[in-house]
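Asker: quick one, fold the following:
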Amino acid sequence: MNKLTALFFVIMFLIGTDTFIISPLIPTLQELFHIQTEYAGWMVGAYALGYAIFALIAGPLSDGWDRKKVMLFGMFCFSIATILCGFAFNFWSMFIFRALAGFGAAFTTPQIWASIPTLFPAQKVAKVLGIVMAGLASAQAFGIPIGGLLAATHWSYPFYTIGACSLLVTVFIFYTLPAIKPNLDQKTKTPIFKRYVLLLNSRMARRSFLAHFLFQCGFMAAFAFIGKWMTDRFELSVDHVGFVMFFLGLGNMAGSFGGAYVTKIWGRLSTLVIGFVVSIVCFLIAPHLSSVSAFEGVYFFIFATMGISFPLIMGLLTSLNPTIRGTTTSLANSIMYTATALGSWIAGLIYATFNGFTAVGIFAALCIAGSLLAFFSSGIFPAHEKTKNQLVKS
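Answerer: Predicted structure coming up:
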């Protein structure tokens, strides 16, 4: 079982690295492909758009297939598309290849989350989920700076490296992962989109997913243009930006690993509120800082609160309807990547229009504030506590 845990960790590390690798490369690719700033964000958004569209279909649809075969298909497509990104010759070729990489990832990651409860004993599922989730945090801490160092030699090397490693992992999936046959009960026979209608009939669900969308849109809008902002403001090279990303990734890891401890002390509601308020303040002051070290320090707190808040949000969303958690997770992932695409695009427009990061920070702060208000108005916090208490009593 340790081999499977390591395999899933590596898959999430590679997909996480590929998700964020464009951010430090935006200044280089913008100059290379002669892209205006207002459109540069779509190099991040294309991947997210491909993922968002197909995650809605891939998650529920794969409930009726052998998950191993679906994962092999997705990982292979992801590998080839990522390698092709290294051969991009203009904006539109990069856009298409990034969207195809998102398509492959959309068929891969839902299988991991759905396979863990099947492959591992119940008492180990939570631990394995935490380790696999740490793969994403590790991608920000280590994958992005490694990509930045490779890009210092040539911008295409990160894509070749991630793609080649992903192909190797595809081989490991074939030989290591057992077949995971579908359980064709009545639920899996329910039409795909009818499951989403069933979920979103609830006012609580609609407002909770809106809150999730606003949270991701604000965070990713600011994240997409960190690299360009540091290049414009502090004249950093692409490898130096990679080192800054490493430090920010450490903040995400610290939040991911320490989140359970913080939540145990403060409780879910207080932890989420404090994290959101800290993020809002940091987004507003970050553009006005005059040194790289101060900027790093503020964004370290933003990434730490992201690492703490994201699992809390996912826990709240999956509590909406415990009988269709797979559909809930697919919708949450699709919304997250839709928000990434839209947030990156809006950030590019704002950055170009107002000539800097200040307006982007204000936009991010407004999104986080709107997210907090939407969560409170949804009534999900009392409902979640009631559900948790019922489970404890049973």
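
Asker: switch to C-alpha atoms for all contacts and neighbour counts from now on
Answerer: Noted.

Asker: strands along this protein, start to end?
Answerer: With strands called from DSSP state E, the chain shows none.

Asker: can you give me the helices for the stretch 101-250 of the chain?
Answerer: Using DSSP state H, counting those that start in this stretch, the helices of the stretch 101-250 of the chain run over 122-138, 144-153, 157-176, 186-189, 192-200, 203-224, 226-234, 238-266.

Asker: most packed of the ones you listed?
Answerer: helix 203-224 (a mean of 24; mean count of other Cα atoms under 10 Å).

Asker: could you also give me the structure for this second sequence? I'd like to compare it with the first:
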Amino acid sequence: MQEVLMIIGLFLIVFITGADSFIISPLLPAIENDFSISIGSAALSITVYALCYALGSPIFGPLGDRFNRKSLLKIGILVFLVGSFLCALANNIYSFYVFRAIAGLGAALTLPNIWAIIGSYFNGKRLNTVMGIVMSGLSLSIAVGVPLGTTLSQISDWHMAFWGSGLITLIAFTVLLVVVPSMPVVNTKSSAYFTSFKHLAHAPKAIHALLINFVWMFGFYSIYTFLGTFITQTFHLNTGQTGYVFIAYGLSNFVASFFGGWVTTRLGAKKSVILNGILSVAFVLGLSIFQQTLIFTILFLILLALVQGFGVTALTTYIVNIVPKNRSTVMSFNSSFLYLGLTFGSMIGGFVYPRYGFIGVGICAAVALALAVVLTQQISKKRTDEL
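Answerer: Predicted coordinates for the structure are as follows:
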């Protein structure tokens, strides 16, 4: 029963931090209009959040290898909570950037320790299963959190989405205090902080695997960031209706992530990453080419969601075991590389989309995902352990 409650608690935390990240995409047109700025400037709020996460995660992550991880989770989610409520109060784009930065730093302290707790508490097939279940919280945040946020935005304005996010974060924090067990100090030595970096640097294939994550996420977020804007402009939907389109993606990705551990166990992480990476390239191109028909857009979104769910779960499960003694450090860098991918994906997309449209960002995404597949194939040639 304790394990079940623990999984539920971690799932809720991942759900709400995921919702806060993903909800921005369909809100960009509303933020653009409210602050009278360009879509590129509005998208910069995603870049700021991601950059603060990417820079903060490697700094905060090793703390989880030295201090109680539950305590760090509490601090992280409180910072995230403050950032969410401040975003709801933002009255100009510059204050919004600052408040998104605060939320990003809170998430940077929270999520790496969640993955590290899972890696420490579970092992073998159980680890694959639990990793898939908890990661599915990100997918459910798209299916439920994004439409909920856009509905609140449609009822009032986009600020309501962040009031809702803050309220759910407060509930998740309460659950966290009850269901997540206290995690003992891993290493109390003062030198442990820097030793964690050293272990990671000398780990076989570590940087290579993290680079795969970066390239993969660059491809995914370069197209996801502007998905809401594309749907709104192409099919003339309002903010609430655009959010409902994300339900198809979110539910499909939730199913794939939930059962991703099962697929990883049977296919192996390497085969799962390669197969789903190749399929991602095909579905991203399909989404870009058949962009004028709503039914095809939804169809390719569903297919893309499925292969992304399976592939990312397999990649994360592999990375969490690269350096078992320093999982917080490893997962902090994993999160950092993920959000660096988001940072550069949204940044490059902000340049490409206004000039070349959705097909332009689609081609960028397909190239990046294809590169991730090539890197995954190359990693097996440096054999010291098995992907």
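
Asker: so after superposing, what's the score?
Answerer: Here the superposed chains carry a TM-score of 0.90, computed using TM-score structural alignment, normalised by the length of the second structure; 383 aligned residues with a Cα RMSD of 2.5 Å.

Asker: could you dump the helices of the stretch 101-250 of the first structure into TSV with distance to L331 of the first structure added?
Answerer: Formatted as TSV, those follow (distance: least, Cα to Cα, whole Å):
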stretch	distance to L331 of the first structure
helix 122-138	18
helix 144-153	27
helix 157-176	25
helix 186-189	16
helix 192-200	8
helix 203-224	9
helix 226-234	27
helix 238-266	22
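
Asker: so which of these gets nearest F73 of the first structure?
Answerer: The closest of the helices of the stretch 101-250 of the first structure to F73 of the first structure is helix 157-176. By Cα to Cα, the value is 8.8 Å.

Asker: quick check: the closest one compared with the second structure, mean distance?
Answerer: Its aligned residues in the second structure lie a mean 2.2 Å from helix 157-176 of the first structure after superposition (mean Cα distance after the TM-score superposition for the first structure).

Asker: ok, and what's touching that helix?
Answerer: For helix 157-176 of the first structure, the external contacting residues (Cα atoms under 8 Å, 6 or more residues apart in numbering) are 3-4, 7, 11, 14, 18, 21, 68, 71-72, 75-76, 78-86, 147-148, 150-151.

Asker: again, only this time at 7 Å
Answerer: With contacts defined as Cα atoms under 7 Å, 6 or more residues apart in numbering, helix 157-176 of the first structure is touched by 14, 72, 75-76, 79-80, 82-83, 85-86, 147, 150-151.

Asker: next: stretch 317-325 of the first structure.
Answerer: Against stretch 317-325 of the first structure from outside (Cα under 7 Å, 6+ apart): A205, T328, T329, H384.

Asker: residues of that stretch that come out buried?
Answerer: Within stretch 317-325 of the first structure, the residues that qualify as buried by neighbour count (16 or more other Cα atoms under 10 Å) are L317, T318, S319, L320, I324.

Asker: closest to L342 of the first structure among those?
Answerer: Closest to L342 of the first structure out of these is L317 (21.2 Å), distances taken as Cα to Cα.

Asker: corresponding residue for the closest one in the second structure?
Answerer: Correspondence of L317 of the first structure to the second structure, assessed by TM-score structural alignment: I319.

Asker: how much space between that match and T297 of the second structure?
Answerer: Applying Cα to Cα, to the nearest Å, the value for I319 of the second structure to T297 of the second structure is 32 Å.

Asker: kindly report the same for T329 of the second structure.
Answerer: Distance from T329 of the second structure to T297 of the second structure, counting by Cα to Cα: 38 Å.

Asker: ok, back up a step: neighbour-wise, which of the contacts of stretch 317-325 of the first structure leads?
Answerer: T328 (27 neighbours; other Cα atoms under 10 Å).

Asker: who touches that residue in this structure?
Answerer: T318.

Asker: any idea what it aligns with in the second structure?
Answerer: In the second structure, T328 of the first structure lands on V330 (TM-score structural alignment).

Asker: so what's C85 of the first structure up against?
Answerer: M94, F97, R98, F159.

Asker: what about these, which are in helices?
Answerer: Among the contacts of C85 of the first structure, the subset assigned to helices under DSSP state H consists of M94, F97, R98, F159.
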